[in-house]
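1. need a 3D model of the sequence below.
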Amino acid sequence: MNLRFMYFVLSLCSIGLGLASRSFKMLEWGHAYLGDALYAVFIYFGFRFLFPNLSVRPSALAALVFCYAIEFQQMISWEWLTAIRSTTIGHLILGQGFLWSDILAYSCGVCLVQFLDHKLILKDEQAI
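-> Just a heads-up that it's a prediction; the model follows:
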C-alpha cells in the first residue's frame, strides 16, 4: 500500500476515534484526554500525509508545535476568534480554553504515534 495513502487513512481513522471519544464518552477520562491525544495523532498523520519526505522526528515536532499553538491561542479572547470557537467546527478545531492537561495529552499522543510509526509502519522503510 502506498505509504502516503496509508497516512491519509490513518488520519481519517484518528478523526473518527477522536470524535467518538467525545461523543460517546467511552471512558470517564476519555472525552477529556483521549480526544486531545487523538487530535495530536491526527495532526501528526496529517503532516506525514502532506509532507511525505519529512521523517518521523520532524513530523512529530511539527505536530507538537501545531498542537501547542492551538492550545496557547485559547488564551486569546479576540471577539472574532471567540465567535469562531462558538461554532461546532471552530470548537472542535480551536478548542475552548487553555488547559495544561491538554498539553500533556498532545505530548503523549505524539510520542505514542511517533513510536508506533517508527516501529510498526516504517519498520521496513529507509525514511527514518
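
2. please count neighbours and contacts with C-alpha atoms only from this point.
-> Fine.

3. how far does stretch 26-36 stretch from start to finish?
-> One end of stretch 26-36 sits 14 Å from the other (Cα to Cα, to the nearest Å).

4. over to stretch 66-81?
-> End-to-end distance for stretch 66-81: 17 Å, by Cα to Cα.

5. next, the second sequence, to be compared with the first:
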Amino acid sequence: MRAKLAYSIAMLLMMVLGFGSRAFADQLPLSISRHFGDALWAAMIYFAFRVLLTRQQRWISVVLSFGFSFGIEFSQLYQEIWINELRATLLGGLILGKGFLWIDLIRYSAGILFSYVADRFGFARIRAKRQEDL
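-> Have a look, this model is predicted:
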C-alpha cells in the first residue's frame, strides 16, 4: 500500500511539473519549455503503470509505458475529422497530442528511462533507509 501511495505521489508530481512547464513556458529556458513537458508526461505514464502494477517487475511498466507513449504518438499520424475534433479539446489534446513529431519519441524515452532509474535506485534507497530505521 505504501508503494502505491509513493507511486501516486510521483505521478501527481509529474503532472504538476508537466503542467507547470507548459503554463510557465515563457519564463523557462527554451530547452526546458520545449522538451520537459513531453518527458514529464511519459514519466507520469510510467508512474501510473507502477500504481497499477506495484507487485510486478519494473521492466513491465517500462515496456507498457513505451508502448502506450509511442502508440499515442504514432496515432497522431491518423488524421480524421472525429479524432481531430477530440484532439481539439483540452483533455483530448493532453492525452492524444496534436501532431506527430519524431523528437517526441526521444523525449518520451528520456522521461520513461529517467523515471525507471529514479524508481529503481531512489525508491530502493528510501526502502533500505526505512528498513534500517526499524
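
6. which residue is nearest the middle of the first structure?
-> Closest residue to the average C-alpha location of the first structure: A40 at 1.8 Å, with Cα atoms, centre = their mean.

7. so that residue, which of the three states?
-> Using DSSP: H, G, I helix; E, B strand; the rest coil, the structure places A40 of the first structure in helix.

8. please tell me how far it sits from Y68 of the first structure.
-> Noted for A40 of the first structure: a distance of 10 Å to Y68 of the first structure, by Cα to Cα.

9. where do the contact lists of the two overlap?
-> Jointly contacting A40 of the first structure and Y68 under the rule Cα atoms under 8 Å, 6 or more residues apart in numbering are Y106.

10. can you find the partner of A110 of the second structure in the first structure?
-> Using TM-score structural alignment to pair residues, one finds that A110 of the second structure aligns to C108 in the first structure.

11. and the longest helix anywhere in the first structure, what's buried?
-> As assigned by DSSP state H, the longest helix anywhere in the first structure is helix 3-23. For helix 3-23 of the first structure, the buried set under the neighbour-count rule, 16 or more other Cα atoms under 10 Å, comprises 4, 7-8, 10-11, 14-15, 17-19, 21-22.

12. give me the mean distance between that helix and the second structure.
-> Helix 3-23 of the first structure, aligned to the second structure and superposed, deviates on average by 0.6 Å (mean Cα distance after the TM-score superposition for the first structure).

13. which part of the second structure matches that helix?
-> Going by TM-score structural alignment: helix 3-23 of the first structure matches residues 3-23.

14. cool, and stretch 40-54 of the first structure?
-> Stretch 40-54 of the first structure lines up with residues 42-56 of the second structure when matched by TM-score structural alignment.

15. so which bits of that stretch are buried?
-> Applying a neighbour-count criterion of 16+ other Cα under 10 Å, one finds 42-51, 54 buried in stretch 42-56 of the second structure.

16. list the ones among the residues you listed that fall in helices.
-> 42-51.

17. any chance of these in TSV, plus distance to A128 of the second structure?
-> Listed next are those as TSV, based on distance: Cα to Cα, whole Å:
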residue	distance to A128 of the second structure
A42	27
A43	23
M44	24
I45	25
Y46	22
F47	20
A48	23
F49	23
R50	19
V51	20
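
18. can you show me the helices along the second structure?
-> Using DSSP H, the helices found in the second structure span residues 2-23, 30-52, 58-75, 81-87, 90-96, 102-117, 124-133.
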